[in-house]
Every structure is written in structure tokens, then in C-alpha cells.
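S.K.: how would this look folded up:
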Amino acid sequence: MTLSFFDQFMIPQLMGMPLIIPAMFFPLLLLPQTPRMLQNRMHTIMTYITQNFTKQLLLPLNLPAHKWANPLTSLMILLASMNLLGLLPYTFTPTTQLSINMALAIPLWLTTVLIGFRTQPTNALGHMLPEGTPTPLIPMLVLIETISLLIRPLALGVRLTANLTAGHLLLQLISTATLALLPTLPSIAILITMVLILLTLLELAVALIQAYVFVLLLSLYLQENT
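M.R.: I've put the predicted structure just below:
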């Protein structure tokens, strides 16, 4: 049976039950969890990285938005752990599914919009129409700004899905070419293997960067509405 390159993005099943939920939360179980009085090196490194990320994330935000520090940091850790664990062999990356990314993007984006309409409705509606707009252009600009507002969650979900899917497909294509050339052209196969290692390192960086970009854009949306 010939397998498709896209079979790696199919949701695994066990006895007919989809394993998407365990695949989402299993990476968090791998993080070091020790009692507060029993610190080790790994726990200290994780605490240092988390504190510095939270500090950098909250620098451009207004004071009322600082209450979102824990949800945004937790989301960053969740996305980064799923992206990184999905690079291992015989694993599944939940963030390659558009449905999962949209399920994360839409509620969080909608929450930021509702916060804006609840706390500062005038400013939230003012984003729909730039100051000093000529009267004939008002209907068109309101329509454009409304579309740009509604397309934000789609951009969040599609960006994360497309980057991870493209990276995984590229790795699989190059690894398949390496195995095909190994018996006949071993020298070229070795060169391609070196390229594959470099792309793997690049994919590790992409996995972290895309998680950071997802959370950063959410924080920018939050800043506009607080």
C-alpha cells in the first residue's frame, strides 16, 4: 500500500477513538514538576525561562492586561511543547490540525474583542474608522476594518498550521530522497543528510518561534482593547 506524505498529519486512533486530546496534553506531563522546596537544575532553568518570557511579554502591555500573564504564558508553554514533541519520530503534532489551532485562536481573539467592548467601547469602535477619514470613504473603510478584525483568528490559526505543516513535509521529502539515493549515490546522500540536519535545527527554531508569534499577536490584540 502506497502511503501519502500527508498521512503523517492524520489524527491517530486507538480502537476507533481519536487520540488528539492525549496528544495535546501529554507534552505537559514531560515538564519537570517538583515540590517548591525541592528545586533542581531543570526546574530552575524552566522557572528562569518562564519568568523572562513573561517579563518580555508584559513590557508593551497596559497595566489592566497584566492579569493575562498566566494564561498567555501557559499557552506559550503548551504550544511550544506540542510543536517540539511533534518533531520526534512516531509522534503526532496536534498543531498541524487547523481545527485545533482555530479552536485556540477564535475563543482567545473573541475574548480580547469582548474585553474591549466592555471596558472601553468608544475606543473599540474607534478602531473601525481612522481619524480624519473623508466622508465618502467612511462606509468602505468601516467594511475593510471589520473584515480585517474578523480575519484575525483565521490568520492566527492558518499561520501556525501552514508553517508547521510545510516544515514537516519538507523534512519528510528530504529524508525520503536520502533513503532513495543511499544505495546508488552514497556521497550525495551524505550531503543531503547534512542538509536534513540543518533543516531539523531550523524546524526546532520554527516550532518555538511560531508558538511565540501566536502568543505575541494575542498580546497585541489585548493591548488594543485594554
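S.K.: Could you use CA atoms for every contact and neighbour count after this?
M.R.: OK.
S.K.: mind listing the helices for this protein?
M.R.: 20-29, 41-58, 69-85, 98-119, 121-126, 138-150, 152-181, 186-224 (DSSP state H).
S.K.: Turn those into a markdown table, including mean neighbour count and distance to residue 13.
M.R.: A markdown table is the format used below for the helices of the chain (neighbours: other C-alpha atoms under 10 Å; distance: least, C-alpha to C-alpha, whole Å):
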| stretch | mean neighbour count | distance to residue 13 |
| --- | --- | --- |
| helix 20-29 | 15 | 8 |
| helix 41-58 | 14 | 32 |
| helix 69-85 | 19 | 18 |
| helix 98-119 | 17 | 16 |
| helix 121-126 | 14 | 44 |
| helix 138-150 | 14 | 34 |
| helix 152-181 | 17 | 20 |
| helix 186-224 | 17 | 24 |
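S.K.: Redo those as JSON lines? Include distance to residue 14.
M.R.: As requested, the helices of the chain are exported to JSON lines (distance: least, C-alpha to C-alpha, whole Å):
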{"stretch": "helix 20-29", "distance to residue 14": "11"}
{"stretch": "helix 41-58", "distance to residue 14": "33"}
{"stretch": "helix 69-85", "distance to residue 14": "20"}
{"stretch": "helix 98-119", "distance to residue 14": "19"}
{"stretch": "helix 121-126", "distance to residue 14": "47"}
{"stretch": "helix 138-150", "distance to residue 14": "37"}
{"stretch": "helix 152-181", "distance to residue 14": "23"}
{"stretch": "helix 186-224", "distance to residue 14": "27"}
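S.K.: Setting the sequence-adjacent residues aside, check what's closest to residue 101.
M.R.: The shortest distance from residue 101 to any non-neighbouring residue, by C-alpha to C-alpha, 6 or more residues apart in numbering, is to residue 157 (4.8 Å).
S.K.: Residue 222 contacts residue 112, doesn't it?
M.R.: Yes - counting by C-alpha atoms under 8 Å, residue 222 touches residue 112, with 5.3 Å between them.
S.K.: picking up where we left off before, I'd assumed residue 108 was in contact with the residue nearest to residue 101.
M.R.: No - in this structure residue 157 lies outside contact range of residue 108 using C-alpha under 8 Å: 11.5 Å.
S.K.: what residues do those two have in common as contacts?
M.R.: The contact sets of residue 157 and residue 108 do not overlap (C-alpha atoms under 8 Å, 6 or more residues apart in numbering).
S.K.: Just want the most central residue of the chain.
M.R.: By C-alpha atoms, centre = their mean, the chain has its centre lying nearest to residue 211, at 3.6 Å.
S.K.: And this one, please, so the two structures can be compared:
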Amino acid sequence: MTDREIDLNADLGEGFGIWRLGDDEALLDVVTSANVACGFHAGDPATIRRTCAAAVDRGVRIGAQVSYRDLAGFGRREMEVDPEELCAEVLYQLAAVDGIARAMGGRVSYVKPHGALYNRICRDPGQAEAVVAAVAGYDRSLPVLTLPGSAVHGVAARHGVATVTEAFADRAYTPAGTLVPRREAGAVIHDPDAVATRAVRMATARVVTAADGSQVPLEARSICVHGDTPGAVRLARAVRDGLAAAGVTVRAFA
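M.R.: Reported below is the predicted structural model:
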């Protein structure tokens, strides 16, 4: 990718059974990479199959969005999981989604941890080791998405696994470059113009304005818009249109 290219990803396939969350097909018309829920925080076999098939049909890259085993909490509750067990659970999720993706004519191209697991491994090398070991054991060529400055980068380098830095257009940042916890007011940004403006600055100026107004340097190869955020399709379209207007090509990194 060049300095004027960036990937746009979203969390998809997060329904369960008869419950649908978000408009996956509409988002797949906008994004270049789809983080498909693996069944531990959301998703089920039929949903995974449907989402992978739709992604393949549109030429969108498929990522495995691995999570803590936490359907009730949507994977957003931090959990204490033995590293060996966590490694096995990540491997299980990755293999399941990749198998379905291959049956649909595609494959998993990257791994993106979800929610509490994503945030935990950014600061916890032990948990990061469990996740990266699972990826390395399955397919060392699969990159892992994570924040700049995350503990994952060093762990992945030891395993010969690539990392891809990402930024969140619809989330507030702390001055340290981490995400403001969802329980705090203003953690999620809903205004399409504000989200698009942030995305353009992330892609061109390599900076984000933190919640306290400070400017935080940020290097990202991918920008995320959450699929479960109300108005996610509108937000994603605003981001893509804003990037195009700024002369930034939206293209999958994988």
C-alpha cells in the first residue's frame, strides 16, 4: 500500500440465530475488509456462511474476528482465561471461519481480535502470546490487526507473524493513543461528518484528536467502523466518500 491508500474494515456477521445486528450486505458494498464474528461473541454457522458468501461475491477480504467466549456480553467483558485454553479457543475460531470461507470460494486473509480481547492483548504480552501462537500455529502468513504501540507487535515479531496497525474512526481516543472505554460518555462517535473528518486526518495527517483535545500521532494501514454502531452504513459511506474526496484510495491491505 502507498501513503495515499488505506483499508476500510468493519465488524460483520454479528447476528445470532433469528437476531440480526447491523446491515451486513450494505456494509459489504462499502468496506474492503470484513471482520467476521467467529461464534464466540456473536455469529453462528449459518450467519458465518452467509457473511462469507456475500464477502466473496463482492471481492471483500475476510478476517476472522476472534473473541473471548462471551455471547452474553458480546465479547466486551474482560475475562481471565488460561493462556493454553485461550490459544486453543482462538485456533478453534480461526479454523472454523476459514473452513466456511473456503467452502464459499474465499479464505481468511487476516485475524482481528474483538472487544475486550483486542484491548487486553494490546497491553498484556501473556494474553497476546496466546493469541499470536494460535495464529502462528494455524497459518503464519495471516497478519493480526492491532493498535499502534500494542504489545502484539513485539510478540508477533518473535513468532514471524505480521501485524497491521489500525485506527477507529468512530471511537474516541485517550491522550495515550488507546481507546476510551465504552462505559465512558462520548466513547462512540455517531456523527457522520465528524467520523469522516477523523478518518481523513488519520489517513493523511497521521494524527487523531484525543478526548482532551491533544493531538496523538497515529500510523494506520486500516480504518475501522463498527458494524454494530447505530447508523453504521451511513458512517462507513461518509468515511469512504471523505477519503475519496481527499484523494485517498480505499484498498484492502491483505
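S.K.: TM-score them against each other, please.
M.R.: Superposed pair, TM-score by TM-score structural alignment, normalised by the length of structure 1: 0.25. Supporting alignment: 95 aligned residues with a C-alpha RMSD of 6.0 Å.
S.K.: ok, back up a step: who's in contact with the residue nearest to residue 101 of structure 1?
M.R.: Residue 157 of structure 1 touches 98, 101, 102, 104, 105, counting by C-alpha under 8 Å, 6+ apart.
S.K.: Look up the closest residue to the first one, ignoring the ones flanking it.
M.R.: In space, residue 98 of structure 1 comes closest to residue 161 once its chain neighbours are excluded; the distance is 5.8 Å by C-alpha to C-alpha, 6+ apart.
S.K.: List the buried residues in the longest helix anywhere in structure 2.
M.R.: In structure 2, taking DSSP H as the definition, the longest helix is helix 83-103. For helix 83-103 of structure 2, a neighbour-count test (16 or more other C-alpha atoms under 10 Å) marks 83, 86-87, 89-91, 93-98, 100-101 as buried.
S.K.: Closest one of those to residue 209 of structure 2?
M.R.: Closest approach to residue 209 of structure 2 among these (C-alpha to C-alpha): residue 90, at 33.2 Å.
S.K.: Just to be sure, residue 34 of structure 2 is in a strand?
M.R.: Yes - looking at residue 34 of structure 2 with DSSP: H, G, I helix; E, B strand; the rest coil, it is inside a strand.
S.K.: Leaving out chain neighbours, which residue sits closest to it?
M.R.: Once flanking residues are discounted, residue 34 of structure 2 sits nearest to residue 62: 5.1 Å by C-alpha to C-alpha, 6+ apart.
S.K.: show me what contacts that neighbour?
M.R.: Per C-alpha under 8 Å, 6+ apart, neighbours of residue 62 of structure 2: 33, 34, 35, 36, 52, 55, 101, 106, 107, 108, 109, 110.
S.K.: can you do 7 Å?
M.R.: Applying C-alpha atoms under 7 Å, 6 or more residues apart in numbering to residue 62 of structure 2 gives the contacts 33, 34, 35, 36, 55, 107, 108, 109.
S.K.: quick one: it from residue 244 of structure 2, how far?
M.R.: Distance, residue 62 of structure 2 to residue 244 of structure 2, by C-alpha to C-alpha, to the nearest Å: 23 Å.
S.K.: Same question for residue 158 of structure 2.
M.R.: 37 Å.
S.K.: And for residue 93 of structure 2?
M.R.: Per C-alpha to C-alpha, residue 93 of structure 2 is found 34 Å from residue 244 of structure 2.
S.K.: How about residue 48 of structure 2?
M.R.: Residue 48 of structure 2 is 30 Å from residue 244 of structure 2, by C-alpha to C-alpha.
S.K.: Kindly report the same for residue 136 of structure 2.
M.R.: 35 Å.
S.K.: These two - which one has more neighbours?
M.R.: Applying other C-alpha atoms under 10 Å to residue 136 of structure 2 and residue 244 shows that residue 136 carries more neighbours, namely 18 against 14.
S.K.: Is the more buried one in a helix, a strand, or coil?
M.R.: Look at residue 136 of structure 2: counting by three-state DSSP, its state is helix.
S.K.: Against residue 53 of structure 2, how distant is it?
M.R.: 26 Å.
S.K.: repeat for residue 26 of structure 2
M.R.: 14 Å.
S.K.: Compare these two (neighbour count), which wins?
M.R.: Under the criterion of other C-alpha under 10 Å, the comparison of residue 26 of structure 2 against residue 53 puts residue 53 first, with 20 against 14.
S.K.: Which elements pack onto whichever helix or strand the more buried one is part of?
M.R.: Using DSSP states H and E, residue 53 of structure 2 maps to helix 45-58. The helices and strands touching helix 45-58 of structure 2, judged by 3 or more C-alpha pairs under 7 Å, 6 or more residues apart in numbering; DSSP states H and E, are helix 83-103.
S.K.: Moving C-terminal from the helix it packs on, which element do we reach first?
M.R.: Counting by DSSP H and E, the next helix or strand C-terminal to helix 83-103 of structure 2 is strand 108-111.
S.K.: Chain neighbours aside, what residue packs nearest to residue 94 of structure 2?
M.R.: Once flanking residues are discounted, residue 94 of structure 2 sits nearest to residue 64: 5.8 Å by C-alpha to C-alpha, 6+ apart.
S.K.: distance of that neighbour from residue 209 of structure 2?
M.R.: When residue 64 of structure 2 is compared with residue 209 of structure 2 (using C-alpha to C-alpha), they lie 29 Å apart.
S.K.: do the same with residue 7 of structure 2
M.R.: Spatial separation of residue 7 of structure 2 from residue 209 of structure 2 under the definition C-alpha to C-alpha is 20 Å.
S.K.: More neighbours: the two, which one.
M.R.: Set residue 7 of structure 2 next to residue 209 and count neighbours by other C-alpha under 10 Å: residue 7 wins out with 22 against 18.
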